[in-house]
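>>> A predicted structure for the sequence below; I have some questions about it.
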Amino acid sequence: MKKFFRGFDFGKSEGKDKRKIEETEINNSGADDQSEKEDLSAEDGISHLISEAESPSGDQIFNQFMQKLGKKPNSKNLDLNNCALSAADVTELASLLPFLPELEEISLSWNGGVGGTLKALTVHLHHANLLKVLRLNNCRLTAEDVTSLGEAFEIVSQLEELDLSWNSNIGGKLSLLTKKFQKGGCKLKLLKITDCNLTAKDGESLAEILNVIPNLEVLDLSINKLIGCSMKVIAQALKNVPGLKELNLHMCGLKQDSLQGLDSALQHLADLRKLDISCNKEIGGGFKDSTAHLASLKNLEVLDLHQCCVTEEDMTILSQVIPLLSSLQELNLSSNKNAGISSGPLLGRLRFLPKLKSVAISNCGLGEESFSSLAEAALHLPELEILDLSWNKCVGGNLKLLLGALKLAMEIQVLRLSSCNLVDEDLALLTLLTQDGHLARLQKLDLSYNNNVSDEGWVMFCRGLTVFKELSELDVSLRPSSCRDCGTWFSELLAALTKLPALAELGMQRWVLSELQREQLESFNQDNKRNIRFDC
């Protein structure tokens, strides 16, 4: 039997075949595993690529953030004024700073939600190495915000403009900001702290930093009524900013001694272009000993003294000084009721200031003599663009005295004659001037509160109104205590409107309009595709 079955050897053959099968299966299994691994690896690579494609870039995230707030993206100028920002928005904005290496301006003004959250932003300002402008007006800043901002000054070394206006909580806390200014390292050119409830102590802190910001060109402390108590200290420190070009001290509670200290500082401010000390009523009577250096400001272009309770003696002094300001372009003496009595000499000497572009002497109690002096001087002011004579009753019936000056003033754009007791003859004169081609560039005309003009006078005026092709604002309102029907001149006005392409605002307060007339005004805008704001 063994001999017979020897050639078949079933066990060995079966074992060999079994091993071959197993080896084949193992090899096939390994190949399948390798193939599966390769497939999985390929899937992972595709997933990774898809993930990268779907993941937004820094620019995309920034664009989405700006679009959410209804603003156009700008990687250099971040303008988020009046956007109702929340604390979450400020935090999100801070996270975007690494994607904005070219950022130069940040404006977050008129966002009350910024208050109390500024630290979330300032800790990331090291990403904005090129930041030059920071505006935080009316943001309800807290003491913590001021401290955080101060700490940021050690980082934003390129900052040139800082505006913190209308943050009342800064008052009494300015030192939290100023003590961080680095001597010799501060490049600030503009500092505005308007209406921040600053105290006398804040004034002292401000005086200290004037020593370390030698490049300062604009300083605005307006509407801080308590700052006047420290004006002497501030004035002494102003000698350290010889390049100052603009100084705004409107409504700062200045007194006569403050004015004297300020005058002594002017000798160091040869580059000053604008000086605003308006609405400081207690400086009246103090100009006698405080104008020694005012006349030396040969580069001064703007002088604002309105509502300073200037006395007759002050006017005598100013009449000797102001004509020496050879570069003066804007002069505002409005609301100094005593000025009219002795303003003749000063107004007559305005002829020595041929660069004057704006003269405002509203509510100065001018008499006919002083008005006549102004009219003669105006003949020598060919560049005059703005003339405000409002609330001077002597103008009524005497506008003809200005006839020659208004003919020569080819550049005049704004003429304010509110509450001047104008009569029909005065409006006829304006109409005559326009017909002769004068006042062609007039843009704003205020004839309000002139109740003595008859309906016939308004009819004549409206018929000649069409010549004012560049007129954008017109006010013919009546006094608050008055009330009159428009009468026949309304139709003349409506006809004129179609020929005044630039007119955008029309004041008609206290003129009684019928329902039909109101409908005509409303339909005018629709029919002529205009958007004139009718103030009725």
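It's in. Residues are numbered from 1 along each chain as shown.
>>> CA atoms for contacts and neighbours, from now on please.
Noted.
>>> quick one: residue 98 and residue 123 touch, right?
No: with contact defined as CA atoms under 8 Å, residue 98 does not count as touching residue 123 (11.7 Å).
>>> what sits against the nearest residue to residue 241 once chain neighbours are set aside?
For residue 241, ignoring the flanking residues on the chain, the nearest one in space by CA to CA, 6 or more residues apart in numbering is residue 214 at 4.8 Å. By CA atoms under 8 Å, 6 or more residues apart in numbering, residue 214 lies in contact with 187, 240-243.
>>> and residue 244, by the same measure?
Counting by CA under 8 Å, 6+ apart, residue 244 makes contact with 215-219, 269, 271-272.
>>> sec struct for the residue nearest to residue 241, please.
Three-state call for residue 214 (DSSP: H, G, I helix; E, B strand; the rest coil): coil.
>>> give me the residues contacting stretch 119-129.
So stretch 119-129 is contacted by 90-91, 93-95, 97-98, 100-104, 144-145, 148-149, 152, 155-158 (CA under 8 Å, 6+ apart).
>>> dropping in the other structure now:
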Amino acid sequence: MEKTDDIQSCQNEHEEDIPTSSPFDFVMKQFQGKQSSPGKRKERPSAIKKFFRSFDFGKSEGKDRRETEETEINNSEADDQSEKQDLSVGDGLSHHISEAESPSGEQRFNQFMQKLGKKANSKNLDLNNCALSAADVTELASLLPFLPELEEINLSWNSCVGGTLKALTVHLHHVNLLKVLRLNNCRLTAEDVTSLGEAFEIVPQLEELDLSWNSNIGGKLSLLTKKLRKGCKIKLLKITDCNLTAKDGESLAEILNVIPKLEVLDLSINKHIGCSMKVIAQDLKNVPGLKELNLHMCGLKQDSLQGLDTALQHLAELRKLDISCNKEIGGGFKDSTAHLASLKNLEVLDLHQCCVTEEDMTVLSQVIPLLSSLQELNLSSNKNVGVSADPLLGRLRFLPKLKSVAISNCCLHEESFSSLAEAALHLPELEILDLSWNKCVGGNLKLLWGALKLATEIQVLRLSSCNLVAEDLVLLTLLMQDGHLARLRKLDLSYNNNISDEGNDYCQKSSDDFRWTHCRFANGGKWLGCANRGGWAV
């Protein structure tokens, strides 16, 4: 009995020595029970463990407790430092592996161009009409740092460029050798124009800027021009069909004194800019090296023409002057040609569809023959050219360098046509002759017989809608058979309803010996055949 009591007493004493288990002990066991396996990185103390560290689970107070906390903190710091070292080593290894596997900048550029079906060129980036997306523009921008030798960028006819240009312009400092930037028909926005203006400072070598066919530029050109600084190297500036306003014209005039090296200025198809042409003309004196001035369909009026004529005295280097399709300047030539004759280097003069009057013709008959370097003359769609009594066409003989003469739809009559035929005898370098839509040519082509025999350089002959008859085609056939017109490549005889099938057949059979690239025959407005290289196809 005593033995039993003693055993029970020992058991009670032993149970008193065992601390009572608490819920906190259970939680701690879940987090502390698992030990780090050998060879593995020590686990970082959890937030829960740190939280419970502030509680006492049967441990001594005072010094022992502080020592325990300090030990745990030191262990935690050691674990953190060890983990950082492990991560650093891991990140370094990952970095080296990534560098080894990732493509170089050149490879990325080649892949980008290959994706777009283009051949990579480190100096010329031609992405014209490539259906670029906004993502493509962003990707291209990221590739610019790898193209330090880039000199030309062409993103024309990619509508998605609009609104995303800033992503590209902020990286243009990587291509500071850039000389050519073409952004035709890109739907540029006001923000794009502003970004482009800001980029002028980081592309100091830029020589050509083409922004044509971006209608949203209209009214916002100042966002671009006010960023230009004196000494700018731009030589070519094209802003064709951009819906420019009179205010834009004034902004353009202001920059002419900061781009002294300008050689080509194209403002064509901006119908409202004519209102500010007098202002622009006044500042053209600041670009004495200008070689090409295109003002086709710019809404010019007689006073605009007068201001332009005044500017011509400062443009001795001018090679091309296009003021065509400005109907309201008709009648203004008689007072605005004083300096036109001084353009001794002028090679191209385009006056088609300008409603030239008979008085204008009197003046032009005196001035045009003095343009000794003239190679191309277009007077088409000016009906008074043919009916005027002044012999302008006859005086073309004084321009032996003429290569192209266009007098389509000028209401020529037999006398004026005869004068032209005589002048053509003195034009040995003539390559293009356009007499279309002049009814008097029909039945009178024989007047050109002598000129066509001597025109050894003639390559293009246009006789569309000239009321030609079978005899005219016979004449052309004989010329070919005799070995003349050997260099003829294009012959347009369309819309000549009076030509009989017999005449067509005769001319077609004789064409087999000639290597024409293009020829039209028509009877009643219908196609009968087309001559091509090496033979005839019906």
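Yes, it's here. Keep in mind the model is a prediction, meaning the values are calculated, not measured.
>>> TM between them?
The pair, once superposed, lands on a TM-score of 0.82 when counted by TM-score structural alignment, normalised by the length of structure 1; 453 aligned residues with a CA RMSD of 2.1 Å.
>>> related to what we said a few turns ago, can you redo the contacts of residue 244 of structure 1 as JSON lines with neighbour count?
Output for the contacts of residue 244 of structure 1, formatted as JSON lines (neighbours: other CA atoms under 10 Å):
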{"residue": "215", "neighbour count": "19"}
{"residue": "216", "neighbour count": "24"}
{"residue": "217", "neighbour count": "22"}
{"residue": "218", "neighbour count": "21"}
{"residue": "219", "neighbour count": "18"}
{"residue": "269", "neighbour count": "22"}
{"residue": "271", "neighbour count": "17"}
{"residue": "272", "neighbour count": "22"}
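>>> and residue 505 of structure 1, how close does it get to residue 444 of structure 1?
Distance from residue 505 of structure 1 to residue 444 of structure 1, counting by CA to CA, to the nearest Å: 10 Å.
>>> Provide the aligned range in structure 2 for stretch 293-310 of structure 1.
Aligning stretch 293-310 of structure 1 against structure 2 (TM-score structural alignment) gives residues 339-356.
>>> and the end-to-end length of the matching stretch?
With CA to CA as the measure, stretch 339-356 of structure 2 spans 18 Å from end to end.
>>> and stretch 289-305 of structure 1, by the same measure?
So stretch 289-305 of structure 1: terminal residues 16 Å apart, CA to CA.
>>> quick one: it to chain centroid distance?
Centre-to-centre, stretch 289-305 of structure 1 and its host chain are 25 Å apart (CA atoms, centre = their mean, to the nearest Å).
>>> for it, which positions count as buried?
290-291, 293-305 (16 or more other CA atoms under 10 Å).
>>> and for stretch 119-128 of structure 1?
Quick answer for stretch 119-128 of structure 1 (16+ other CA under 10 Å): 119-122, 124-128.
>>> wait, which of these is closest to residue 413 of structure 1?
Of all the buried residues of stretch 119-128 of structure 1, residue 413 of structure 1 sits closest to residue 128, with 42.8 Å by CA to CA.
>>> ok, now how distant is the counterpart of the closest one in structure 2 from residue 198 of structure 2?
For residue 128 of structure 1, the aligned residue in structure 2 is residue 175 (criterion: TM-score structural alignment). Per CA to CA, residue 175 of structure 2 is found 15 Å from residue 198 of structure 2.
>>> that older thread, any idea what the residue nearest to residue 241 of structure 1 aligns with in structure 2?
Counting by TM-score structural alignment, residue 214 of structure 1 corresponds to residue 260 in structure 2.
>>> great, nothing more from me.
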